[in-house]
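Enquirer: kindly return the folded structure for what I paste below:
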Amino acid sequence: MGAMFIGFGTVANVVTVAVGALLGLVVGHRIPERTRTTVTDVLGLVTIVLGVQSALTVASPALAAEVGSAGVLIVLGSLLLGALTGSTLRIEDRLEAVADRLRTRFAAEEDAGTFVAAVVTPTLLFCVGPLTILGSLSDGLGRGADQLLVKAVLDGFAAIALATTLGWGVLLSAVAVGVIQGALTLAGFWFGDLFTAGQIDALTATGGVILLGLGLRLLRIRQIPVGDLLPALVFAPLLVALVAAL
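Expert: Next comes the predicted model:
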């Protein structure tokens, strides 16, 4: 399935998230609290499945060809460096502060914790996964938007589930999807084949571990500061290049 134009996948994704959030807001009050909680739990479980599937990319032949048996160490190193960088920069706190400012300006009557979660949680869910990065780069390289179109469908249903539980703040995550995926698509368009296959696999595996953390948050098992781990996605391809050069 080819794209109508470069960036089509991101446009489709923004639309499905927005429509899904609106549908969730419309039907949310008609769904019992127990059902809404169960739907969110299902979303958490699926996120963990996607995270495991992506994390297993650490054993890919392409990554092994570039770094030998150091794939797991690269993912671990990326996450540790990402955690140190993210916590120093207080990325998670800054994301929550931005969401809280939006609540104060546009939805002061809503519960602060719920609104912040409604903005931050879906933004991380929709923008951290490997499909976001790989799909956006593929779209920018002119290889088609197939991956992003699949992601758009998944995100649309996820937005329905999240909006029924967390409220209208989920709608704002559509803006983040447009900005982040749009930037990655432009990067693919401007810089061409930016990463080697091994670097992409390391990035995918690292993103998978971050998704696992997000799944634990959705299941209310542990509130891992996933936002602070985001710099790991930058360190992963850099460490692959470093190890491969040694």
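Enquirer: make it CA atoms for all contacts and neighbour counts henceforth
Expert: OK.
Enquirer: in this structure, which residue is most central in space?
Expert: residue 128 (2.1 Å; CA atoms, centre = their mean).
Enquirer: go ahead and confirm that one touches residue 210.
Expert: Yes - using CA atoms under 8 Å, residue 128 makes contact with residue 210 at a distance of 7.5 Å.
Enquirer: got any residues that touch both of the two?
Expert: Shared contacts of residue 128 and residue 210, defined by CA atoms under 8 Å, 6 or more residues apart in numbering, are found at residue 230.
Enquirer: ok so, going back, so the residue nearest to the residue nearest to the centre of the chain when sequence neighbours are not counted is in which element?
Expert: Spatial nearest neighbour of residue 128, excluding adjacent residues (CA to CA, 6 or more residues apart in numbering): residue 207 at 6.4 Å. Using DSSP states H and E, residue 207 sits within helix 197-218.
Enquirer: the helix or strand that that helix is followed by - contacts with which helices or strands?
Expert: Moving toward the C-terminus from helix 197-218, the next helix or strand (DSSP H and E) is helix 232-245. Here helix 232-245 touches helix 61-67, helix 71-89, helix 197-218, going by 3 or more CA pairs under 8 Å, 6 or more residues apart in numbering; DSSP states H and E.
Enquirer: distance of residue 108 from residue 135?
Expert: 36 Å (CA to CA, to the nearest Å).
Enquirer: please generate a structure for the following sequence too, so the two can be compared:
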Amino acid sequence: MVLLGTIVNGLCIILGTLLGKVLHRIPEKMKTTVMHGIGLAVVILGIQMGLKSNQFLIVIFSLVLGAVLGEWWDLDGKLNKLGLWIERKIGAKGEGSIAKGFVTATLIFVIGAMAIIGSLDSGLRQDHRVLYTKSIIDGFTSLVLATTLGIGVLFSAVPVMLYQGSIALFATQIEKWVPTDLMDAFIADMTSTGGLMILAIGLNLLGITTIRVANLLPGILVTAGLVTCVYYWSNMVHFVQTFL
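Expert: Model (predicted):
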């Protein structure tokens, strides 16, 4: 079943959030320290991912162009408006709490190599091990986030499942028209680009910055375009040199 890993991931987020709400009486100081611990771990993960690319210029251009597109489209504002709309619909108290939980959790669970690589493995080989691993991590993360950011974390399961499920379904056809070398190059550069976004999320969780990470998300699409252009340009140059 192509979508099995994605479904398990969504269920783990929901279960973790519900457990987090049950354990909401955790002392405030403990919550703060745990959140700082998660923030530090996310920072280190982002740094590790950010160093994966061998063509860092692509990563830089992806972030710059992605930021321009993200600010133009105001993705961060739209995500926050969606969170506030959910908050109004369920009649929650504490303006902005659900929106913050929804946006923060969505960014943490969606951005990163595991979401894309795991979804590709599910679609290409029906191998769900990467997404199972991500599900365990996301489950524990959502539990802790829910104790601090509230029930909004639960709603992040929806975009996570839509995002990963779409990639998995797309991947069932991808081998027919995307060369393996191109896919490998994209995954490496996408990992670095996503890693820097993960780093920004960690800094936000630590309260060091207030980076609008959602407005950097188009950088992933820019990465795909740049990697494709570089790949075919290199092949064309190689072809011309062969016959000169």
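Enquirer: what's the TM-score here?
Expert: Their TM-score after superposition, calculated using TM-score structural alignment, normalised by the length of structure 2, is reported as 0.90; 229 aligned residues with a CA RMSD of 1.2 Å.
Enquirer: as JSON lines, the helices and strands packed on helix 232-245 of structure 1 with mean neighbour count would be great.
Expert: Shown next, in JSON lines, are those (neighbours: other CA atoms under 10 Å):
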{"stretch": "helix 61-67", "mean neighbour count": "17"}
{"stretch": "helix 71-89", "mean neighbour count": "19"}
{"stretch": "helix 197-218", "mean neighbour count": "26"}
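Enquirer: follow-up on the earlier one: might you report the residue contacts of the residue nearest to the centre of structure 1?
Expert: 207, 210-211, 230.
Enquirer: also residue 112 of structure 1?
Expert: 100, 103.
Enquirer: and for the one 10 residues further on?
Expert: Remark: with contacts taken as CA under 8 Å, 6+ apart, residue 122 of structure 1 is in contact with 159, 162, 170, 173.
Enquirer: do the same with residue 167 of structure 2
Expert: Residue 167 of structure 2 sits in contact with 116, 119-120, 123, where contact means CA under 8 Å, 6+ apart.
Enquirer: that one: what secondary structure?
Expert: helix (DSSP: H, G, I helix; E, B strand; the rest coil).
Enquirer: and residue 217 of structure 2? What does it align with in structure 1?
Expert: For residue 217 of structure 2, the aligned position in structure 1 is residue 230, judged by TM-score structural alignment.
Enquirer: ok, residue 142 of structure 2 next?
Expert: Residue 142 of structure 2 maps onto residue 159 in structure 1, by TM-score structural alignment.
Enquirer: ok, now how distant is the residue nearest to residue 128 of structure 1 from residue 78 of structure 1?
Expert: Taking CA to CA, one finds residue 207 of structure 1 at 10 Å from residue 78 of structure 1.
Enquirer: quickly list what's touching both of those two.
Expert: By CA under 8 Å, 6+ apart, the residues touching both residue 207 of structure 1 and residue 78 are residue 233.
Enquirer: closest one of the contacts of residue 122 of structure 1 to residue 34 of structure 1?
Expert: residue 162 (13.6 Å; CA to CA).
Enquirer: next up, the contacts around that closest one.
Expert: 21, 24, 40, 118, 122, 170.
Enquirer: from these, keep the buried residues only.
Expert: 21, 24, 40, 118, 122, 170 (16 or more other CA atoms under 10 Å).
Enquirer: any idea how far the last one is from residue 156 of structure 1?
Expert: Noted for residue 170 of structure 1: a distance of 11 Å to residue 156 of structure 1, by CA to CA.
Enquirer: who's more crowded, residue 108 and residue 135 of structure 1?
Expert: residue 135 (27 against 13; other CA atoms under 10 Å).
Enquirer: that one -> structure 2?
Expert: Checking TM-score structural alignment: residue 135 of structure 1 goes with residue 118.
Enquirer: in the helix or strand hosting its match, which residues are buried?
Expert: Following DSSP H and E, one finds residue 118 of structure 2 within helix 113-125. Of the residues in helix 113-125 of structure 2, 113-124 count as buried by neighbour count, 16+ other CA under 10 Å.
Enquirer: before we move on, what about stretch 154-163 of structure 1?
Expert: Buried-residue list, stretch 154-163 of structure 1, by 16+ other CA under 10 Å: 155-163.
Enquirer: count of neighbours near residue 220 of structure 1?
Expert: That count, for residue 220 of structure 1 with other CA under 10 Å as the rule, works out to 12.
Enquirer: to which residue of structure 2 is it aligned?
Expert: In structure 2, residue 220 of structure 1 lands on residue 207 (TM-score structural alignment).
Enquirer: cool, residue 9 of structure 1 as well?
Expert: Under TM-score structural alignment, residue 9 of structure 1 pairs with residue 5 in structure 2.
Enquirer: please, which helix or strand holds its match?
Expert: Assigned by DSSP H and E, residue 5 of structure 2 falls in helix 4-22.
Enquirer: fine, thanks again, bye for now.
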